[in-house]
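In: no FASTA, just this:
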């Protein structure tokens, strides 16, 4: 009888320790996400305040900064989740989660194309119009400048 009560007490203490670990892990993930969001907002505000968005290379830099920050957040969150799973559930579930994450990231089209950028410029002297455009679609950044002049 005493042995069963002692076993239940140890089990209860183990479960309460796991709950504390999980709560601390979620708090840590929340703090990291808030900090990264603050960095993104700060970088965006700095770029807008300095008027650097108009410059051709600034859009590429902002996109790359955002992509790097997102990748860091994802890695930190994955590490925290893996540590929590190791402490709570065990190694078998962690191996399955790691395999799923690796498969998902290897098939992610946004992740593989996030660093590509292209730029082109052309000039002609037959008409009298000039245009400039910058576009950014899902991590890819491209800019094109065309100018023309007419002389009489």
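Out: Here it is on my side, so go on. Note that the structure is predicted; figures quoted are calculated from it, not measured. Residues are numbered from 1 along each chain as shown.
In: C-alpha from now on. contacts and neighbour counts both.
Out: Fine.
In: Closest to the centroid, which residue in the protein?
Out: When CA atoms, centre = their mean is applied to the chain, the residue found nearest the centroid is residue 70 (1.3 Å).
In: Residue 66 contacts residue 40, correct?
Out: Yes: here residue 66 reaches residue 40: they are 6.7 Å apart, a contact under CA atoms under 8 Å.
In: And the strands in this structure?
Out: With DSSP state E as the criterion, the chain has strands at 117-124, 131-137, 140-148.
In: Using CSV, lay out those together with distance to residue 23 and mean neighbour count.
Out: Below are these laid out as CSV (distance: least, CA to CA, whole Å; neighbours: other CA atoms under 10 Å):
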stretch, distance to residue 23, mean neighbour count
strand 117-124, 41, 11
strand 131-137, 37, 12
strand 140-148, 37, 16
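In: Please compare the first structure with the one that follows:
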């Protein structure tokens, strides 16, 4: 039994050594900065408030502790799995705004203060976009899908590798 276990372990190690990861696609920050992020949402507060009024269980209970100013946001991900270097890259982009809210749930109790990230592209609001995080205060926020084999560089230096 020990010989079988050792042989299986050795075979698995040799097979793993034969597998090579695809080379990452390199995207520069200059390319990212030159993307079209849509028009700047000067009415971002109204867009978020309208969304909350439509989606909250009890919109009248809304307590709003502010909405951040819009910042550019892009999410880079592959369009299909398994990832290969020729698999196209999809980007989700727009302006990210964060709202700190507290509202009542179905039971009539407040849920507690929570931050929610929203992406606005040409007046259209999107929520629950992976990688959209409120704690990041960069003027341009870049999120890369884990395992997508995308390398983001600036001036030849790696910024993010996934």
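Out: Nice, thanks for sending it over. Because the structure is a prediction, the values reported are computed rather than measured.
In: TM-score for the pair, please.
Out: Laid over one another, the chains give 0.26 as their TM-score (TM-score structural alignment, normalised by the length of structure 1), with 61 aligned residues with a CA RMSD of 4.5 Å.
In: Kindly reformat the strands of structure 1 as a markdown table containing distance to residue 11 of structure 1.
Out: Shown next, in a markdown table, are the strands of structure 1 (distance: least, CA to CA, whole Å):
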| stretch | distance to residue 11 of structure 1 |
| --- | --- |
| strand 117-124 | 55 |
| strand 131-137 | 52 |
| strand 140-148 | 52 |
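In: Tell me which of these sits nearest to residue 94 of structure 1.
Out: strand 140-148 (33.1 Å; CA to CA).
In: tell me what that closest one is packed against?
Out: Counting contacts by 3 or more CA pairs under 8 Å, 6 or more residues apart in numbering; DSSP states H and E, strand 140-148 of structure 1 packs against helix 56-88, strand 117-124, strand 131-137.
In: Kindly recompute the last result at 6 Å.
Out: For strand 140-148 of structure 1, the packing partners by 3 or more CA pairs under 6 Å, 6 or more residues apart in numbering; DSSP states H and E come out as strand 117-124, strand 131-137.
In: which one of those strands lies closest to residue 103 of structure 1?
Out: Among these, strand 131-137 comes nearest to residue 103 of structure 1, with 24.1 Å by CA to CA.
In: Determine the angle, from 0 to 180 degrees, between that closest one and strand 117-124.
Out: Strand 131-137 of structure 1 and strand 117-124 are oriented at 160 degrees to each other (axes from the mean of the first three to the mean of the last three CA atoms, to 10 degrees).
In: Check which helices and strands strand 131-137 of structure 1 sits against.
Out: Judged by 3+ CA pairs under 6 Å, 6+ apart, the packing partners of strand 131-137 of structure 1 are strand 140-148.
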